[in-house]
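Q: from the sequence below, what's the structure:
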Amino acid sequence: MSGIMDLSFLTEEEQRKILDVLKRDERLKKEEDRRVRKLRQELQELRKKGAIKADTDNSGKKCARCRESLGWFINAGELCPKCQHKVCKKCQVLQTSGRRKWLCLVCNKQMEIKARTGEWFYEKIPQVNNAKLVGTDLVRASMRSGPPSRGKYVSFSN
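A: Just a heads-up that it's a prediction; the model follows:
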């Protein structure tokens, strides 16, 4: 099976409506891509701001995120449970899930990006065949490939 659906039974009006939905979907995907790109830029800024190497001798005396000096007893810093960098209290983000769990700013932003983009889902499912079309990509390919049985197919390019 080639992964293309037979859409020859659709009327021109039905095809037009499907194409309108596909155009709207494309516009929404572009908006979502801009939003995700902005989140990724924020993550890069957080990484640059606190770029610290674990092997430097100051790594235990400064926060790995904001580079503030850490105290001996008060705000001595704690290791992020995920990345194991030592961070101060203001660079810790409390998680909303029940107990007092926290992550550093960078790990929290990474988790937020995965949640908002759906990356967590694609990490969990096995990639059996990357060539298979799904969702709107499948409908677009089907609209392009099939021979028109009831008039011409409407082009969905802008």
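Q: CA only for contacts and neighbour counts going forward, please
A: Will do.
Q: just give the nearest non-adjacent residue to the spatially most central residue of the chain, would you?
A: Among the residues of the chain, the one closest to the centroid is residue 117, at 2.8 Å (C-alpha atoms, centre = their mean). In space, and not counting its chain neighbours, residue 117 is closest to residue 36: 7.0 Å by C-alpha to C-alpha, 6 or more residues apart in numbering.
Q: for comparison, sequence B:
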Amino acid sequence: MTDAGVGGRSDRWMCPSDRTMSLRARLPAGWAARGGQPDRQRKSEELTDEEKEIINRVIARAEKMEEMEQERIGRLMTRLEDMRRSVLGDGVNRCILCGEQLGPRGSACVVCEDCKKNVCTKCGVETTNSRPHAIWLCKICSEQREVWKRSGAWFFKGLPKQ
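A: Take a look at the predicted model:
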């Protein structure tokens, strides 16, 4: 094997030296390098009317999508608030949602994992968590989790403003 030097080729790959890397970094090449003449000419030109129209259409479409997303999240939040307003029980002796009597004389009850209120098995939702065992949620807490999931609130650690 012959060593071809800094600029030449060799039979096997070798890690370039720091000096070689420093020299390569100064060369105007690669995806981030500024080209020569065409880029400088472009800076002095104005955007054409067609290009401006394309940009305006993209901005308008993004605004429309944002508005539709806000409406969707608003519907989810309205549905959740309606569920919260329509509770009939106390969550202790009566089902928090339908108001049915719980316990030995009434329906079977489960405790919501999130709000710790008692609900009947008709108004409860059985689901799983990160651990392999099942948990129960009332429909309000289940809907709350759905809103957090669908709106992206879990990512931003808070519900979006409407």
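Q: re the thing from before, and the counterpart of the residue nearest to residue 117 of structure 1 in structure 2, how many neighbours does it have?
A: Mapped onto structure 2 by TM-score structural alignment, residue 36 of structure 1 lines up with residue 73. A count of nearby residues for residue 73 of structure 2, using other C-alpha atoms under 10 Å, gives 21.
Q: does residue 73 of structure 2 count as helix, strand or coil?
A: helix (DSSP: H, G, I helix; E, B strand; the rest coil).
Q: contacting residues around the residue nearest to residue 117 of structure 1?
A: 113, 116, 117 (C-alpha atoms under 8 Å, 6 or more residues apart in numbering).
Q: now these as JSON lines including secondary structure?
A: Formatted as JSON lines, the contacts of residue 36 of structure 1 follow (three-state DSSP):
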{"residue": "113", "secondary structure": "helix"}
{"residue": "116", "secondary structure": "helix"}
{"residue": "117", "secondary structure": "helix"}
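Q: which of those residues sits closest to residue 40 of structure 1?
A: Using C-alpha to C-alpha, residue 113 comes nearest to residue 40 of structure 1 of these, at 7.4 Å.
Q: ok, residue 136 of structure 2 touching residue 126?
A: Yes - look at residue 136 of structure 2 against residue 126 with C-alpha atoms under 8 Å: they come within range, at 4.6 Å.
Q: of these two, who's got more company?
A: More crowded of residue 136 of structure 2 and residue 126, by other C-alpha under 10 Å: residue 136, with 22 against 15.
Q: can I assume that one sits in a helix?
A: No - counting by three-state DSSP, residue 136 of structure 2 falls outside a helix, being strand.
Q: how much space separates the corresponding residue of structure 1 for it from residue 116 of structure 1?
A: In structure 1, residue 136 of structure 2 lines up with residue 102, judged by TM-score structural alignment. Using C-alpha to C-alpha, to the nearest Å, residue 102 of structure 1 is found at 19 Å from residue 116 of structure 1.
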